[in-house]
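Enquirer: predicted model and sequence follow; I will ask about them next.
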Amino acid sequence: MAIERRPFQGVLNILSFNRHFYVIGLLVLAGIIAAGFIFHVNHLYLLIIVIAFIYGLFAPLIVSAYVYDFSGYYTFNWLHKLALNPKANHIVNINAGFDETSFILEDHFPDAKIRVFDFYNASQHTEPAIVRARKVSLTYPDTQVIESGNIPVSDQSADLVFLLSAAHEIRSNQEKVVFLKECRRICKPGGKVIMVEHLRDFPNFIAFTIGFTHFFSAPTWRKAFTQAGFSKIDETKFTPFMSVFTITP
């Protein structure tokens, strides 16, 4: 089932899911400008503050448009560079309550059995953006809601396990390690876990300013993979703002 994406769907999703942030931000910006004129703040200083504020609001949208709407992320052609098993017959795709990838995976692996799991926990994953995203997400048939520490799949049965822009929603390092141990448990000896994430690094700081703290650094992820028992960790860049980790049990 091919899902046709609308023009600028990625950036429109960001705006929709984070509208509280932008409404508050624009109100604060208006307040700063008003206060600057009321208290006769030096116009150069005021201009610098306003430009910095506008940058913080709109740079994430520009980068999101690039990554999600113009880079080819949702065509999944970047998968071809990973030398994955073309005959994979058991694929697991795990999301955090917002799934835009399972139907695309189905198109790329038409002969595979795809099982989809959602580890969203309303008591732990409370960000308004996730709550709104879940309301509009198109649910893949037979998607199961699970605990992050318990993936109901047999040991060493999955050829590929996909974690696409989802794993960072697990904020606790202990929970991350337990989750990754589960991913390793279900993965065949010759299988792979494919994780795509923004990182807490300089390019994402330039893109998202303080918002880059929502992501984790590459050393943090590598440490978690190692603690989970993975033997090989490869990282490639998909745009300067996203990393593709290919992890082998």
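Expert: Arrived safely, thanks for sending.

Enquirer: contacts, neighbours, all on C-alpha from now
Expert: Will do.

Enquirer: what's the longest strand in the chain?
Expert: strand 187-197 (DSSP state E).

Enquirer: which strands or helices does that strand pack on?
Expert: strand 158-164, strand 242-248 (3 or more C-alpha pairs under 8 Å, 6 or more residues apart in numbering; DSSP states H and E).

Enquirer: now do the buried residues in it.
Expert: 187-188, 191-197 (16 or more other C-alpha atoms under 10 Å).

Enquirer: list of residues touching that strand?
Expert: 155-168, 183-184, 215, 242-249 (C-alpha atoms under 8 Å, 6 or more residues apart in numbering).

Enquirer: swap in stretch 45-65?
Expert: Residues contacting stretch 45-65 (C-alpha under 8 Å, 6+ apart): 8, 10-11, 14-15, 22, 25, 29, 32-33, 36, 207-209.

Enquirer: in addition, the following structure is provided for comparison:
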Amino acid sequence: MKITKLVILFNYQKILLGIIVSIVLFGLSFFINSSLIVLLFRILGVLIILNIIASLVASYILYDNSDLYELNNLKGVVDWNKTENVVLVHASFDPLSKSLEEKYPNLNLTVCDIFGNRHEQEKGIETSKKIFPPNPKEIKIKPHQLPFDNRSQDVILAITALHEILDHDQRVLFFKEAKRVLRDDSLIIVSEQFRDFTNFVFFNIGAFHFLSKKQWKKAISEAGLEIAENKKITPFANMLIVKK
């Protein structure tokens, strides 16, 4: 429940607003004579509450009860015991690097925080860093300038991070840089929620926070890379295996 609690913390204002609006709609319905409007107000109030509950349940399934941060989906794709240099990219929220280092002490892991991402301004970011302290070796990066030598890295991991690169051209530049620093036959692992029907149902307008599958394919292909595989982690998130 750790990450779901953080989701609530980051979105408590929206959740509170939804509850207040729902209560107001129910309250107003008792002072309206039109049975149709009463019904509409009450249905709308119920839908708002149901949407809040659904989004929290979906968040729990995605963040606390799935393979998102376990990376078991990569069995047969990445042999961590034979992998040397790994880059982990996040957006001011890193629940993964510690467990990776504990499981695979042989990894030369570089943890990178995307400089200037939206989460840096979130009120709850300090709390999240208490729950998941930043890696002491963490460095700040700009998407268009990765501080690594050509063909020096084996895997780049970006778990729910790259959608924080808001500009399409900057995303393309990131993938071009990733291509530059990766060795031949190396991988970029991108795990993200898509702006799709399922996420609209459960997260409503929150789905606009994410990119569509088409947008990801466009950015990756423009960088001269290809999606070798698209794995479904949960109904709400996909893992893209990207190759040179």
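Expert: Everything's here; your move. Owing to the predicted nature of the structure, the values given are computational and were not obtained by experimental measurement.

Enquirer: related to what we said a few turns ago, quick check on the contacts of strand 187-197 of the first structure: which are buried?
Expert: 156-168, 183-184, 215, 242-249.

Enquirer: in the first structure, which spans are helices?
Expert: Applying DSSP state H to the first structure gives helices spanning 9-17, 19-38, 43-65, 102-108, 128-136, 173-186, 202-208, 218-227.

Enquirer: out of these, which one sits most buried?
Expert: Mean neighbour count, computed with mean count of other C-alpha atoms under 10 Å, is highest for helix 173-186 among these, reaching a mean of 20.

Enquirer: so how far is Leu39 of the second structure from the most far-flung residue of the second structure relative to its centre?
Expert: Computed with C-alpha atoms, centre = their mean, the residue of the second structure farthest from its C-alpha average is Asn33, at 46.0 Å. Using C-alpha to C-alpha, to the nearest Å, Asn33 of the second structure is found at 11 Å from Leu39 of the second structure.

Enquirer: cool, and Ser97 of the second structure?
Expert: 50 Å.

Enquirer: quick check: closest non-adjacent residue to the spatially most central residue of the first structure.
Expert: With distances taken as C-alpha atoms, centre = their mean, Ser165 lies nearest the centre of the first structure, 1.9 Å away. Spatial nearest neighbour of Ser165 of the first structure, chain neighbours left out: Glu197 (5.1 Å); criterion: C-alpha to C-alpha, 6 or more residues apart in numbering.

Enquirer: then Phe238 of the first structure?
Expert: Val244 (6.5 Å).

Enquirer: and the one you found, what does it touch?
Expert: By C-alpha under 8 Å, 6+ apart, Val244 of the first structure lies in contact with 194-197, 235-238.

Enquirer: trace it over to the second structure, please.
Expert: Residue pairing (TM-score structural alignment): Val244 of the first structure is matched to Met239 of the second structure.

Enquirer: for that match, give its distance to Ile233 of the second structure.
Expert: 6 Å.

Enquirer: residue in the second structure matching the residue nearest to Ser165 of the first structure?
Expert: Applying TM-score structural alignment, one finds that Glu197 of the first structure aligns to Glu192 in the second structure.

Enquirer: list the buried residues for stretch 68-77 of the second structure?
Expert: 68-69, 71.

Enquirer: for stretch 139-148 of the second structure, that is, sorry about that
Expert: 140-144, 146.
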